[in-house]
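Peer 1: Fold the stuff below for me.
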Amino acid sequence: MTPFRLDGKAALVTGAGRGIGAAIATRLAEAGAQVLLANRSMGVAQELAASLALRGLAARAAPFDATEDGCRAAVGATLQAFGRLDILVHNAGGCPWSPLETLTGDVLEQTLALNLKSCFWLTQAALPALRRDGGRIVITSSVTGPRVAMRDATHYAAAKAGVNGFIRSAALELAPHRITVNGVEPGFVAKDRGRLSEPARKERLVRYIPLGTAGAPDDIAFAMLYFASDQARWVTGQTIVVDGGMTLPESGRVMEETWDDA
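Peer 2: Now for the predicted structure:
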């Protein structure tokens, strides 16, 4: 049984259909929280909510889009379902890959809206509920942008660097209300689809992770669970890197030398 209990709490998790978001929603529910799974694809979120309900856990599904109105609707759905909101987890994110030279305004706006702007709209909408007893805001950031760079992802890197700035500034502004704001920066977490799921590309990436494996969604979810818990009541404005040590070497050469020495 997890030591980080969330009994009597209600949580909203965006991007909760698959992968990291599904793991976060599951771990929060297992810790005793009532969880609203907000996801662009309702079918996937409904399936997960139903599977959690079969285990006796409290979960509902609702649609999510990253507009101002969409964020307010997700918060409203949580309050309607559970009558309260104590934990806001903004996990929805991502971007279409695009070289900087051919990046379009639509792709840039889509990326900023999903990853960064929605932090503002979700927080604004949730504040009246979070102020009641002091609340938790936890955001999925990334090592890409704040710590490392990746080709064809300049727009994503800029958005996630902005997320880290949001976390620090919002934490300071909301501290008088006993609301904490923290984030998790995932490294390479294995996926079953997308460009980084290609076996050859995945194998190359894993070679540069000191702990020798890709991450799993639960690796991120358990860090989120800590930030959502009462045990993290005195932690705010922080991000934790969960990346298997990927950002530790100064270059690929350092890792290659490690292999040679092993």
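
Peer 1: going forward, measure contacts between C-alpha atoms and count neighbours the same way
Peer 2: Will do.

Peer 1: where along this structure do the helices fall?
Peer 2: Listed in chain order, the helices found in the chain under DSSP state H are 19-30, 42-54, 68-82, 105-112, 118-130, 154-174, 199-207, 217-228, 252-261.

Peer 1: Out of these, which is closest to His90?
Peer 2: helix 118-130 (7.0 Å; Cα to Cα).

Peer 1: Can you give me every residue that contacts Val75?
Peer 2: Residues near Val75 by Cα atoms under 8 Å, 6 or more residues apart in numbering: Leu12, Leu85, Leu122, Ala125, Ala126.

Peer 1: Could you export those residues as a markdown table, including neighbour count and distance to Thr154?
Peer 2: A markdown table is the format used below for the contacts of Val75 (neighbours: other Cα atoms under 10 Å; distance: Cα to Cα, whole Å):
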| residue | neighbour count | distance to Thr154 |
| --- | --- | --- |
| Leu12 | 33 | 29 |
| Leu85 | 29 | 34 |
| Leu122 | 26 | 24 |
| Ala125 | 18 | 29 |
| Ala126 | 25 | 30 |
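
Peer 1: ok, of those, which one's closest to Thr258?
Peer 2: Checking these one by one against Thr258 (Cα to Cα), the nearest turns out to be Leu12, at 42.5 Å.

Peer 1: ok, so what distance separates that closest one from Ala126?
Peer 2: 10 Å (Cα to Cα, to the nearest Å).

Peer 1: Then Arg136?
Peer 2: 10 Å.

Peer 1: so what sits against both of the two?
Peer 2: Residues touching both Arg136 and Ala126 (Cα under 8 Å, 6+ apart) are Leu88.

Peer 1: how many other residues sit next to Ala38?
Peer 2: Ala38: 32 surrounding residues under other Cα atoms under 10 Å.

Peer 1: Isn't it up against Leu12?
Peer 2: Yes - using Cα atoms under 8 Å, Ala38 makes contact with Leu12 at a distance of 7.1 Å.

Peer 1: which residues do those two both contact?
Peer 2: In contact with both Ala38 and Leu12: Ala74, using Cα under 8 Å, 6+ apart.

Peer 1: residues near Arg253, how many?
Peer 2: 11.

Peer 1: With Arg204 instead?
Peer 2: For Arg204, using other Cα under 10 Å, the count is 10.

Peer 1: what does Phe120 give?
Peer 2: Other residues close to Phe120 by other Cα under 10 Å number 15.

Peer 1: With Glu257 instead?
Peer 2: 10.

Peer 1: one more, for comparison:
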Amino acid sequence: MATVEKQQYNDVAIEYLTLADVPQTKLEDELVKLGLGDCAGFRVLDLGGGSGGHARHALEAGATSIDVVDVSEQMLQVGKDIEAKNGRDVINWYLADISKPISNDISSLPQEGYDIVMVIWAFDHATSIKELEGMWQNVTFYLKPGGRFVGVRVGNPRSKSAQSGDYGARFDNIKEIADGVRYDCVVLTKPPFSFEATSMKTSYTGSFEIPQKYGLSDFKYVQAEDTEIVKKDADYWKTFLEDPHFVAFTATKL
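Peer 2: The predicted structure is shown next:
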């Protein structure tokens, strides 16, 4: 993962928490919760988990042990501080680049030791196919046979829902790069902030060729129509539903 990715997340670690206030994050949270389902007694690994927002969803769903791996020291520290204030010591925090073999840096994470592995948005920081493959290799290295993968990735980066900002964020300055696109994600909080992202075409067009190569199957999209936030105001979400700029999905390890 490019050095700029690590630095920019260190720079916006606190601001990133304000993402929770925007509509698309509220939808994202519901989608992830649906993907996680019942996690009672599960051990969960969150790759690129930042400050642990979705790790806490897994805790709420019954997980008993959660490991978060991220490239940003500051994002991890924010997560540690939140958990300390909550008086909990269930989430473990690890610094590593998830586009490279994590086992080279962290020996304590058990191979095929996790009931669920999550990657929420981190695929959209792979700056090359090699980095994207590295992330998927880590997923299958740590996921138990029969275990569940839960992910969120960019859908159509040029969709109206991505450009309008109606859902609390927009993609600006989209540029073609080798095998994908680079763009600025502008989060419309007060004040707004932005960070750079990169999405590989094989990912945002919905190909499962890479994860299938590494042993995942039974891919299913989590339907936005099934979330309470969409059910309550389907008209508001109409543009998103017609051409979503992000999707949540699950898979199973063979």
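
Peer 1: Quick check: TM-score for this pair?
Peer 2: Superposed pair, TM-score by TM-score structural alignment, normalised by the length of structure 2: 0.49. Supporting alignment: 175 aligned residues with a Cα RMSD of 4.6 Å.

Peer 1: ok, back up a step: as a markdown table, the helices of structure 1 with distance to Pro186 of structure 1 would be great.
Peer 2: Compiled in a markdown table, the helices of structure 1 are given as follows (distance: least, Cα to Cα, whole Å):
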| stretch | distance to Pro186 of structure 1 |
| --- | --- |
| helix 19-30 | 10 |
| helix 42-54 | 22 |
| helix 68-82 | 23 |
| helix 105-112 | 18 |
| helix 118-130 | 17 |
| helix 154-174 | 11 |
| helix 199-207 | 14 |
| helix 217-228 | 7 |
| helix 252-261 | 19 |
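
Peer 1: Quick one: the helices in the stretch 101-250 of structure 2, in order.
Peer 2: All helices of the stretch 101-250 of structure 2, identified by DSSP state H, counting those that start in this stretch, fall at 129-142, 160-164, 201-204, 209-213, 228-232, 238-242.

Peer 1: and Ala161 of structure 1, how many neighbours?
Peer 2: Ala161 of structure 1 has 18 nearby residues by other Cα under 10 Å.

Peer 1: The residue nearest to Gln46 of structure 1 when sequence neighbours are not counted and Gly43 of structure 1, how far apart?
Peer 2: Excluding the flanking residues, the one nearest Gln46 of structure 1 by Cα to Cα, 6 or more residues apart in numbering is Ala61, at 5.3 Å. Per Cα to Cα, Ala61 of structure 1 is found 9 Å from Gly43 of structure 1.

Peer 1: repeat for Ala50 of structure 1
Peer 2: 11 Å.

Peer 1: measure Asp81 of structure 2 to Leu27 of structure 2 for me?
Peer 2: For Asp81 of structure 2, the distance to Leu27 of structure 2 - Cα to Cα - is 25 Å.

Peer 1: Neighbour count for those two, which is higher?
Peer 2: It is Leu27, of Asp81 of structure 2 and Leu27, that has more neighbours when counted by other Cα under 10 Å, with 18 against 12.

Peer 1: Specify the local secondary structure of that one.
Peer 2: Three-state call for Leu27 of structure 2 (DSSP: H, G, I helix; E, B strand; the rest coil): helix.

Peer 1: who's more crowded, Ala61 and Gly43 of structure 1?
Peer 2: Ala61 (28 against 14).

Peer 1: That one and Met42 touch, don't they?
Peer 2: Yes - the pair formed by Ala61 of structure 1 and Met42 meets the contact definition of Cα under 8 Å, at 7.0 Å.

Peer 1: Show me where structure 2 has its strands.
Peer 2: Here structure 2 has its strands, by DSSP state E, at 43-47, 65-70, 91-95, 114-120, 143-154, 169-177, 180-187, 193-200, 216-222, 246-253.

Peer 1: Can I get the ones you listed in TSV including mean neighbour count?
Peer 2: Shown next, in TSV, are those (neighbours: other Cα atoms under 10 Å):
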stretch	mean neighbour count
strand 43-47	26
strand 65-70	22
strand 91-95	19
strand 114-120	24
strand 143-154	22
strand 169-177	17
strand 180-187	19
strand 193-200	21
strand 216-222	17
strand 246-253	21
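
Peer 1: a markdown table for those strands, including distance to Leu59 of structure 2?
Peer 2: Listed next are the strands of structure 2 as a markdown table, based on distance: least, Cα to Cα, whole Å:
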| stretch | distance to Leu59 of structure 2 |
| --- | --- |
| strand 43-47 | 9 |
| strand 65-70 | 8 |
| strand 91-95 | 9 |
| strand 114-120 | 12 |
| strand 143-154 | 15 |
| strand 169-177 | 27 |
| strand 180-187 | 27 |
| strand 193-200 | 28 |
| strand 216-222 | 20 |
| strand 246-253 | 18 |
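
Peer 1: which one of those strands lies closest to Phe240 of structure 2?
Peer 2: Comparing the strands of structure 2 by Cα to Cα, strand 246-253 comes nearest, at 8.8 Å.

Peer 1: Go ahead and name everything in contact with the closest one.
Peer 2: 28, 31-32, 35, 140, 143-156, 215-223.

Peer 1: by how many degrees do it and strand 114-120 diverge?
Peer 2: 160 degrees (axes from the mean of the first three to the mean of the last three Cα atoms, to 10 degrees).

Peer 1: now the angle from strand 246-253 of structure 2 to strand 143-154?
Peer 2: If you take the same axes, to 10 degrees, strand 246-253 of structure 2 sits at 170 degrees to strand 143-154.

Peer 1: now strand 246-253 of structure 2 and strand 216-222, what's the angle there?
Peer 2: Using the same axes, to 10 degrees: strand 246-253 of structure 2 against strand 216-222 is 150 degrees.

Peer 1: and Ile24 of structure 1, what is it in contact with?
Peer 2: Counting by Cα under 8 Å, 6+ apart, Ile24 of structure 1 makes contact with Val13, Ala16, Pro217, Asp218, Ile220, Ala221, Phe222, Met224, Leu225.

Peer 1: at 7 Å instead, please
Peer 2: Ala221, Met224 (Cα atoms under 7 Å, 6 or more residues apart in numbering).

Peer 1: Look up how far Val254 of structure 1 lies from it.
Peer 2: Taking Cα to Cα, one finds Ile24 of structure 1 at 33 Å from Val254 of structure 1.

Peer 1: Kindly report the same for Phe222 of structure 1.
Peer 2: Distance from Phe222 of structure 1 to Val254 of structure 1, by Cα to Cα: 29 Å.

Peer 1: Who has more neighbours out of those two?
Peer 2: The neighbour count for Phe222 of structure 1 versus Val254, taken as other Cα under 10 Å, is higher for Phe222 (17 against 13).
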